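J.: Next one to model:
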Amino acid sequence: MVLWVFGYGSLIWNPGFDFDQKMLGFIKGYKRTFNLACIDHRGTPKDPARTCTLESEEEAICWGIAYCVNGGLEKEQEAMRYLEKRECEYDQKISVDFYEDANSLEPSVTGVLVFVSTPDPVGNKYYLGPAPLEDMARQIATANGPTGNNRDYLFSMEKALSNISHEDDSIIELADAVRRVLSRSNEKKITSSDIPLKSHTPLVYLSPLLEGIVMDSR
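T.: Next comes the predicted model:
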């Protein structure tokens, strides 16, 4: 077997596992959103960060990088063990078609693995759901975790998409909003207690992840 994994968030600029090939391209029917809670990398259970997930949208396309691992079963299993730990806040793995050419009707690769978070505020405790742009910007501007702050994740996402020449307007808009919040912070100190964190279940009920799985790749 050959393992293909699609990276649409931090996997674009920091895959973190050994792969044999990578391709620039896109998947259809999904859009990138910042509706996933992160409590172990860029945030905490008390003050979660917002990170990327994918949500269904019929006409949408999402550009990213597909990584191929074809060095045998042991190498594939090693990659999957790494990804399962890193992507532990995603509650679903799906299989998608991957396209390199925007004009092609035929996918370049089928059966590409993608980690996503289902938009279920009851069944998925890490799904934040949408929020007003300003609220999201303030949350991202102030959230910090064991491996860094939330805003750097967003700015890295913005830069990575620019580097592959496929900017995402929604990411640019959110990053600009965060920059506005940061510029105002010199006039008024922003604290995480000011921020409405979630439109569903209060985030204080999020449980810390098991010890030993915090990784520095997100």
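J.: Please count neighbours and contacts with C-alpha atoms only from this point.
T.: Will do.
J.: max-length strand in the protein?
T.: With secondary structure taken from DSSP state E, the chain has its longest strand at strand 49-69.
J.: Return the set of buried residues in whichever helix or strand comes after it.
T.: Per DSSP states H and E, the first helix or strand lying C-terminal to strand 49-69 is helix 73-86. Along helix 73-86, these residues count as buried under the neighbour rule (16 or more other CA atoms under 10 Å): 75, 76, 79, 80, 82, 83, 86.
J.: same deal with stretch 2-21?
T.: 3-13, 15-17, 19.
J.: what's the angle between the longest strand of the chain and helix 73-86?
T.: Relative orientation of strand 49-69 with respect to helix 73-86: 170 degrees, computed using axes from the mean of the first three to the mean of the last three CA atoms, to 10 degrees.
J.: List the buried residues in strand 49-69.
T.: Buried positions in strand 49-69, judged by neighbour count with 16+ other CA under 10 Å: 49-55, 61-69.
J.: do stretch 174-187 as well
T.: In terms of neighbour count (16+ other CA under 10 Å), stretch 174-187 has its buried residues at 174, 175, 177, 178, 179, 181, 182.
J.: Can I get those residues in a markdown table including secondary structure?
T.: As requested, those are exported to a markdown table (DSSP: H, G, I helix; E, B strand; the rest coil):
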| residue | secondary structure |
| --- | --- |
| 174 | helix |
| 175 | helix |
| 177 | helix |
| 178 | helix |
| 179 | helix |
| 181 | helix |
| 182 | helix |
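J.: Take these and write them to TSV, including distance to residue 137.
T.: Output for the buried residues of stretch 174-187, formatted as TSV (distance: CA to CA, whole Å):
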residue	distance to residue 137
174	6
175	8
177	6
178	5
179	8
181	7
182	9
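J.: and this one, so I can compare the two:
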Amino acid sequence: MTVDMNEFWVFGYGSLMWNPGFEFEERQAAHLFGFRRALCVRSWVHRGTEERPGLVLGLDRGGSCRGVAFRVALESREAVVDYLRERELVTHVYKERTLPATLGNGRRVTTLAYICDRAHHQFAGSLSVEEAAVTISSAIGKSGHNMDYVRNTLTHLRDMGIRDHWLEDVGRAAENLYAGAHA
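T.: Coordinates of the predicted model:
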């Protein structure tokens, strides 16, 4: 794949959609093929601790993922990559990749994306709705409660017209557990 050196795009599928943390010139709906959004990463920093890990999204192999692509000014590329590496590669459960994505207008671009490392000890694999909900309802990390992460992600997916039935089921089950624990 050739990389267009005249543009720099970042693909967001989880918290990057609603909290990119960097300035961008353009934001578009985007579709990435070959990877799917999955709640498959045990979070030891941002949404949990090593003693009580949370769960966050990763791009896992197979399927496709609808998300957001951000076009970043070329003069900001290095600073944005540094920021993203500090944010996403804290424990190296993600691998940095350049992947093709199709923008909402049909144009194909190369994006910087972070996929999960299935060999990493924080990879959670496939969890049941109940297992994921129990984890999410009680985990807290330096970026806040895991429940807030799931709520924000689901809100932004809904706003974009994206349905993720499994994540929606996890969110409902986690809300019930969270409400019961805080009643």
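J.: what number of residues lie near the aligned partner of residue 165 of structure 1 in structure 2?
T.: Aligned by TM-score structural alignment, residue 165 of structure 1 pairs with residue 161 of structure 2. The tally of other residues near residue 161 of structure 2 (other CA atoms under 10 Å) stands at 10.
J.: Mind checking what secondary structure residue 126 of structure 2 has?
T.: Residue 126 of structure 2, by the three-state scheme (three-state DSSP), is coil.
J.: What's it aligned with over in structure 1?
T.: In structure 1, the residue paired with residue 126 of structure 2 according to TM-score structural alignment is residue 130.
J.: Do I have it right that its match meets residue 36?
T.: No - Residue 130 of structure 1 is not in contact with residue 36 according to CA atoms under 8 Å; the separation is 9.5 Å.
J.: Looking at the two, which is more packed in?
T.: Here residue 130 of structure 1 and residue 36 are set side by side on neighbour count (other CA under 10 Å), and the busier one is residue 36, at 26 against 16.
J.: The more buried one looks like it's in a strand, true?
T.: Yes - remark: residue 36 of structure 1 belongs to a strand, assigned using three-state DSSP.
J.: Contact partners for it?
T.: 50, 51, 52, 53, 89, 117, 126, 127, 128, 129 (CA atoms under 8 Å, 6 or more residues apart in numbering).
J.: Would you mind finding the match for residue 18 of structure 1 in structure 2?
T.: With TM-score structural alignment as the criterion, residue 18 of structure 1 pairs with residue 23.
J.: Please, which helix or strand holds its match?
T.: Counting by DSSP H and E, residue 23 of structure 2 is held by no secondary-structure element, helix or strand.
J.: hang on, isn't it packed against residue 70?
T.: No - proximity of residue 23 of structure 2 to residue 70 does not meet the contact threshold set by CA under 8 Å, at 9.0 Å.
J.: Now check residue 92 of structure 1 against structure 2: what is it aligned to?
T.: By TM-score structural alignment, residue 92 of structure 1 lines up with residue 95.
J.: From residue 168 of structure 2, how far out is its match?
T.: When CA to CA, to the nearest Å is the yardstick, residue 95 of structure 2 and residue 168 of structure 2 sit 26 Å from each other.
J.: try residue 17 of structure 2
T.: Distance check for residue 17 of structure 2 against residue 168 of structure 2: by CA to CA, it reads 17 Å.
J.: Burial check on residue 131 of structure 1, number of neighbours?
T.: If we define neighbours as other CA under 10 Å, then residue 131 of structure 1 has 15 of them.
J.: who touches the residue nearest to the spatial centre of structure 1 in this structure?
T.: If you average the C-alpha coordinates of structure 1 and look for the closest C-alpha using CA atoms, centre = their mean, you land on residue 52, 2.6 Å from that point. Under the criterion of CA under 8 Å, 6+ apart, the neighbours of residue 52 of structure 1 are 8, 9, 32, 33, 34, 35, 36.
J.: would CSV of the buried residues of helix 73-86 of structure 1 with distance to residue 136 of structure 1 be doable?
T.: As requested, the buried residues of helix 73-86 of structure 1 are exported to CSV (distance: CA to CA, whole Å):
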residue, distance to residue 136 of structure 1
75, 38
76, 36
79, 32
80, 31
82, 29
83, 27
86, 23
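J.: Which residue comes closest to residue 17 of structure 2 once chain neighbours are left out?
T.: residue 68 (6.0 Å; CA to CA, 6 or more residues apart in numbering).
J.: Is that neighbour in contact with residue 29, as I believe?
T.: Yes - under the criterion of CA under 8 Å, residue 68 of structure 2 makes contact with residue 29 at 4.5 Å.
J.: where's the residue of structure 1 positioned farthest from its centre relative to residue 175 of structure 1, distance?
T.: Note on structure 1: the largest C-alpha distance from the chain mean falls to residue 187, namely 30.9 Å (CA atoms, centre = their mean). With distances taken as CA to CA, residue 187 of structure 1 is found 20 Å from residue 175 of structure 1.
J.: Restricted to strands, list the buried residues of stretch 2-21 of structure 1.
T.: The strands in this structure, assigned by DSSP E, contain 3, 4, 5, 6, 7 from those.
J.: re earlier: more neighbours, residue 95 and residue 168 of structure 2?
T.: Relative neighbour count places residue 168 above the other of residue 95 of structure 2 and residue 168, with 18 against 15, counting by other CA under 10 Å.
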